[in-house]
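Asks: For reference, the sequence and a predicted model appear below.
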Amino acid sequence: MSDKASTQPKKIVIFASGSGTNAENIIKYFQDHDQTRVLAVFSNKKYSGALERAHKLNIKALHFDREAFYNSNDVLNLLKDMDPDLIVLAGFLWLFPSNIIQQFPDRIINIHPALLPKYGGKGMYGARVHESVIAKKEKQSGITIHYVNEKYDEGQTIFQATTSIDETDTPESLAFKIHELEYEHFPQVIQQLLEKDN
């Protein structure tokens, strides 16, 4: 390990659109971690729970709109200045633009609440995923952590974890099981990816 790797903490930036429970879990996981820190949480929703949670945890909370994300390079330039080792999508619903993906190759990851390639793609997020899984009478579901490319949920898989589905499960009870998997595994996989880069 180089001196730089041992003295410079790894930097994470999180993108989230929703309530931000995964973002909060990741922030708290790395709070007492000398080698890694969360720099900021970005959200496309001005009043998202994710920004509120970040603010309460003294993490920079940044809102942006479509213009800043897709057309003006404002978000890209902010990311260049921060130079994160990993960009983590934690319930972020917009398709990532190719200019950001190209700037940070193999440094952007996403979590999906199903076992890809099943139940992925545009419009498949949150309750919609769990409703579809239950409707198809699947015996198991889970999470997929994957690299981000220019298509929804089609980047290379990094990690999957599964949970069984009981006949009595509803979309709500399945969502609870999936959240438990996310909270347990997502920070650990992030840490493993960052340590692998050392």
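Replies: Cool, the structure landed.
Asks: drop to CA atoms for contacts and neighbour counts, all remaining ones
Replies: OK.
Asks: I'd assumed residue 161 was in contact with residue 181.
Replies: Yes. Assessed by C-alpha atoms under 8 Å, residue 181 is found in contact with residue 161 at 7.1 Å.
Asks: joint contacts of these two?
Replies: The overlap between the contact sets of residue 181 and residue 161 (C-alpha atoms under 8 Å, 6 or more residues apart in numbering) consists of 142-143.
Asks: Mind checking which of those two has more residues around it?
Replies: residue 181 (18 against 15; other C-alpha atoms under 10 Å).
Asks: got another, please set it beside the one above:
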Amino acid sequence: MNITVLVSGGGTNLQALIDYQNSHADCPYRIKLVISNTKNAYALERAKNAGIPVEVRSPFSVLGKEKAQSASRDEKRIAISDAILDLCREYEIDAIVLAGYLSVLGGKIIGEYSGKIINLHPALLPKFGGVGMWGHNVHEAVLAAGEKESGCTVHLVDSGCDTGKILVQKKVPVLPDDTPDSLYARIAPEEHKAMVEGVCLLAKMLA
């Protein structure tokens, strides 16, 4: 299964996928392309170090400076999503993996890759999902709600926000003295496992 991994930041989950691919001869996926919505994402360096092609598709790169400054958030999302779809066709991508990608896909790509896009979310969906629930916002919300456990979820992407079918969940306890940082530190290793499990499971589903 040829995959593209969409990233925005440090790329630790991308690294987990690269490491699994490199250490397992029977790995059911091959990372053909890494796409970022920001040119400064360290994930791009991780991909280059692994010999994986990279592309950047930001509002400025897709729309140009003037249009990007006046475009609405939805217009930017659709423009980027359409540009990503063009790359997926060019690279003959079978499935799309969102690994810390801090934008929302929309438009034609959702239909064309229906059942073939997965996302990693840093909480136990359906709790703490939806608009604004990303990164430390999620961990802060979990702590504010007094939850006894948290974790991460790999799910299929549909036209909603964090609403698709759940494929993998990993749980960790929430400790009384936790901060968003300490909770994230406990969840992060589970994210890496869930990411690999989720992609391997998707490969089985699409085989």
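Replies: Good, I have the coordinates. Model, not experiment: these values are computed from the prediction.
Asks: TM-score for the pair, please.
Replies: Scored against TM-score structural alignment, normalised by the length of structure 1, the superposed chains reach a TM-score of 0.89; 189 aligned residues with a C-alpha RMSD of 1.6 Å.
Asks: what's the counterpart of residue 142 of structure 2 in structure 1?
Replies: Aligning on TM-score structural alignment places residue 142 of structure 2 opposite residue 133 in structure 1.
Asks: Then residue 5 of structure 2?
Replies: Following TM-score structural alignment, the counterpart assigned to residue 5 of structure 2 within structure 1 is residue 14.
Asks: Please apply the same query to residue 133 of structure 2.
Replies: So residue 133 of structure 2 corresponds to residue 124, using TM-score structural alignment.
Asks: Likewise for residue 122 of structure 2?
Replies: Aligned by TM-score structural alignment, residue 122 of structure 2 pairs with residue 113 of structure 1.
Asks: how about the nearest residue to that match, chain neighbours excluded?
Replies: residue 143 (4.7 Å; C-alpha to C-alpha, 6 or more residues apart in numbering).
Asks: Equivalent analysis for residue 31 of structure 1, please.
Replies: residue 37 (6.8 Å).
Asks: that older thread, where does the match of residue 142 of structure 2 fall, secondary structure wise?
Replies: helix 127-135 (DSSP states H and E).
Asks: show me what contacts the residue in structure 2 that the residue nearest to residue 113 of structure 1 lines up against?
Replies: Aligned counterpart of residue 143 of structure 1 in structure 2: residue 152 (TM-score structural alignment). Residues near residue 152 of structure 2 by C-alpha under 8 Å, 6+ apart: 120-125, 169-171, 187, 190-191, 194.
Asks: same thing with residue 129 of structure 2?
Replies: 121, 123, 138, 161-163.
Asks: Report the secondary structure state of it.
Replies: Secondary structure, DSSP: H, G, I helix; E, B strand; the rest coil: residue 129 of structure 2 is coil.
Asks: all helices of structure 2, in order?
Replies: Secondary structure of structure 2 (DSSP state H): helices at 12-23, 42-49, 59-63, 65-70, 73-90, 108-112, 136-144, 180-206.
Asks: Compare these and give me the one nearest residue 156 of structure 2.
Replies: helix 180-206 (9.0 Å; C-alpha to C-alpha).
Asks: so what secondary structure elements neighbour the closest one?
Replies: helix 12-23, strand 117-121, helix 136-144, strand 149-156, strand 166-173 (3 or more C-alpha pairs under 8 Å, 6 or more residues apart in numbering; DSSP states H and E).
Asks: Contacts for the third one, please.
Replies: What that stands for is helix 136-144 of structure 2. Everything outside helix 136-144 of structure 2 that qualifies as a contact, by C-alpha under 8 Å, 6+ apart, is 122-123, 128-129, 150, 174, 178-181, 183-184.
Asks: Need the buried ones from those selected in ChimeraX.
Replies: Written as a ChimeraX command, the selection of buried residues from the contacts of helix 136-144 of structure 2, which uses 16 or more other C-alpha atoms under 10 Å, is:
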select :122,123,128,129,150,174,180,183,184
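Asks: Would you mind putting the contacts of helix 136-144 of structure 2 into CSV with distance to residue 96 of structure 2 alongside?
Replies: Listed next are the contacts of helix 136-144 of structure 2 as CSV, based on distance: C-alpha to C-alpha, whole Å:
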residue, distance to residue 96 of structure 2
122, 18
123, 20
128, 23
129, 20
150, 25
174, 31
178, 33
179, 32
180, 29
181, 28
183, 28
184, 24
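Asks: Just the buried residues of stretch 43-50 of structure 1, please?
Replies: 43-46, 48-50.
Asks: how far apart are the helix holding residue 133 of structure 1 and its match in structure 2?
Replies: Per the superposition on structure 2, helix 127-135 of structure 1 and its aligned residues are separated by 0.9 Å on average (mean C-alpha distance after the TM-score superposition for structure 1).
Asks: okay, the angle between that helix and strand 108-112?
Replies: 50 degrees (axes from the mean of the first three to the mean of the last three C-alpha atoms, to 10 degrees).
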